[in-house]
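1. here is the input, now give the coordinates:
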Amino acid sequence: MNETPNPAAHPDAAAAAAPETQAAAPAPAPTLEEQLAALQAKLTEANDSFLRAKAEAENTRRRAEEEVSKARKFAVEAFAESLLPVKDSLEAALAIQNATNEQLLEGTNATLRQLSAALERNKVLAINPPAGTKFDPHQHQAISVVPAEQDANTVVTVLQRGYLIADRVLRPALVTVAAPK
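-> Next up is the predicted model:
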């Protein structure tokens, strides 16, 4: 005999069937006012995030501008600081009233060494090509072309040293160049 179980007859079966019925009931749809309030809250949150991001970007831009301004303003500070001993040496030399030629020569050489060291520390390097070096118009300035017993378009003599600063020509070397044969 096929009997359909009666939930009322079995209390455990009725309790097990009840949660399914409760879970199967659809949740009530949010009202338009609730949807509007949720969207307004999201808008307020997004607007707040936007304003914070905008303020952070503005602060970053302002800090970067200040750093660039300070870098420009104090760029020569290290260079000037390395030249101060050279100035001190020259002033000390002028303060000596009865210096001998030997003393003047010795002081001048010491001051030149100080100046050369200061320039090297600040990446100012001399352009002093040896004789026979191929003429480079980017680093050399030809003053004259002279007949010489070497290849044409090569440096014969350096009349004045040139200088580089960080691989950029500050002043080209003044040179004489060998004439074509």
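2. going forward, measure contacts and count neighbours with C-alpha atoms only.
-> Fine.
3. return the distance of stretch 55-67 from the chain's centre.
-> 16 Å (Cα atoms, centre = their mean, to the nearest Å).
4. likewise stretch 125-135?
-> For stretch 125-135, the distance to the chain centre is 32 Å (Cα atoms, centre = their mean).
5. can you give me the strands in the protein?
-> Ranges of strands within the chain are 124-127, 140-146, 155-160, 162-165, 168-171, 173-178, based on DSSP state E.
6. export the ones you listed to a markdown table and tack on distance to residue 60 and mean neighbour count?
-> A markdown table is the format used below for those (distance: least, Cα to Cα, whole Å; neighbours: other Cα atoms under 10 Å):
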| stretch | distance to residue 60 | mean neighbour count |
| --- | --- | --- |
| strand 124-127 | 34 | 20 |
| strand 140-146 | 44 | 17 |
| strand 155-160 | 48 | 20 |
| strand 162-165 | 32 | 18 |
| strand 168-171 | 32 | 16 |
| strand 173-178 | 44 | 25 |
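7. can you put these in CSV and add distance to residue 107?
-> Shown next, in CSV, are the strands of the chain (distance: least, Cα to Cα, whole Å):
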stretch, distance to residue 107
strand 124-127, 22
strand 140-146, 31
strand 155-160, 23
strand 162-165, 24
strand 168-171, 27
strand 173-178, 27
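8. go through those strands and name the closest to residue 104.
-> Distance to residue 104, taken as Cα to Cα, is lowest for strand 155-160 among the strands of the chain, at 23.6 Å.
9. before we compare anything, build this one as well:
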Amino acid sequence: MATEQNEQAQELEQENTEQHAQPQAEDAKSTSEVTVEDLQAQVAKLQDELKYEKARAANATYEAEKTKERLEREADTAKKFALEKFAKELLDTVDNLERAIVAAGEEQTPLREGVELTLKGLLTTLEKFGVVAVDTENGFNADFHQAVGIAPDAKAGEVGTVLQKGYTLSGRLLRPAMVLVGQ
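-> Sure, this is the predicted structure:
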């Protein structure tokens, strides 16, 4: 009886195994087919995501480069024009030294010579740092000259008298030249 029960139990177990094995084999077959299709779809999806991420990374790199270049340009500009306020203040000293030379007259005294040397040294230092006098010889230019009156003896469009010199700092107008212009 025990042997019979064991045999029945084994038969039941074998039947259960066979029943489970058939659907599992069918499931495995359909799963492998679905998995291949799913994997192909997933691969395509991942390739699209990879393209997208590569494009985002390239864009981020491009933006970083542009930002770096912009910051370098801004730093260069800031370096160039950092002296702007200081140079403007020194222009008053240049004007005063030029007035002192005019007031000393034509006589060459040691005092006049000292003022001329001081002015020359100051102008050389300003030029070294990009401060240059505005050209008044080649006619009136509204970008660099400020017309404050009419010079009766000058031709039309030409600078007659320079009342105050103008200066530029690295090509940027620091102070316009105050001039009388011909009509």
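10. out of the strands of structure 1, flag the one nearest residue 75 of structure 1.
-> strand 162-165 (13.7 Å).
11. elements contacting the closest one?
-> On a contact count with 3 or more Cα pairs under 8 Å, 6 or more residues apart in numbering; DSSP states H and E, strand 162-165 of structure 1 meets strand 124-127, strand 168-171, strand 173-178.
12. go with 7 Å
-> Other helices and strands packing on strand 162-165 of structure 1, by 3 or more Cα pairs under 7 Å, 6 or more residues apart in numbering; DSSP states H and E, are strand 124-127, strand 168-171.
13. show me the one of those strands that comes nearest residue 47 of structure 1.
-> Set against residue 47 of structure 1 and scored by Cα to Cα, these come closest in strand 168-171, at 49.8 Å.
14. list of residues touching that closest one?
-> 139, 162-164 (Cα atoms under 7 Å, 6 or more residues apart in numbering).
15. let's see 10 Å
-> For strand 168-171 of structure 1, contacts defined as Cα atoms under 10 Å, 6 or more residues apart in numbering pick out 124-127, 138-141, 160-165.
16. quick one: that strand to chain centroid distance?
-> With Cα atoms, centre = their mean, you get 21 Å for strand 168-171 of structure 1.
17. what's the answer for stretch 143-157 of structure 1, then?
-> Computed by Cα atoms, centre = their mean, the chain-centroid distance of stretch 143-157 of structure 1 equals 42 Å.
18. what's the end-to-end length of that stretch?
-> 10 Å (Cα to Cα, to the nearest Å).
19. before we move on, back to that, of the strands of structure 1, which is nearest residue 77 of structure 1?
-> strand 124-127 (15.1 Å).
20. which helices and strands does that closest one pack with?
-> If you count contacts as 3 or more Cα pairs under 10 Å, 6 or more residues apart in numbering; DSSP states H and E, strand 124-127 of structure 1 packs onto helix 101-121, strand 162-165, strand 168-171, strand 173-178.
21. now render these as a markdown table, adding distance to residue 48 of structure 1.
-> Converted to a markdown table, these look like this (distance: least, Cα to Cα, whole Å):
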| stretch | distance to residue 48 of structure 1 |
| --- | --- |
| helix 101-121 | 51 |
| strand 162-165 | 50 |
| strand 168-171 | 49 |
| strand 173-178 | 62 |
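22. among those, which comes closest to residue 23 of structure 1?
-> Smallest distance to residue 23 of structure 1 across those (Cα to Cα): 79.4 Å, for strand 168-171.
23. that closest one vs structure 2, mean deviation?
-> Taking mean Cα distance after the TM-score superposition for structure 1, the mean distance separating strand 168-171 of structure 1 from the aligned residues in structure 2 is 4.1 Å.
24. list the residues that contact the spatially closest residue to residue 119 of structure 1 that is not a sequence neighbour.
-> Of all residues not flanking residue 119 of structure 1 in the chain, residue 125 sits nearest, at 7.0 Å (Cα to Cα, 6 or more residues apart in numbering). By Cα under 10 Å, 6+ apart, the residues touching residue 125 of structure 1 are 116, 119, 161-170.
25. check residue 144 of structure 2 too.
-> So residue 144 of structure 2 contacts 134-136, 166-168, 172-178 (Cα under 10 Å, 6+ apart).
26. which residue in structure 1 aligns with it?
-> Under the alignment (TM-score structural alignment), residue 144 of structure 2 pairs with residue 139 of structure 1.
27. do you know how far that match is from residue 179 of structure 1?
-> Counting by Cα to Cα, the gap between residue 139 of structure 1 and residue 179 of structure 1 amounts to 19 Å.
28. one step back: closest to residue 57 of structure 1 out of the helices and strands packed on strand 162-165 of structure 1?
-> When those are compared (using Cα to Cα), the closest one is strand 168-171, at 35.1 Å.
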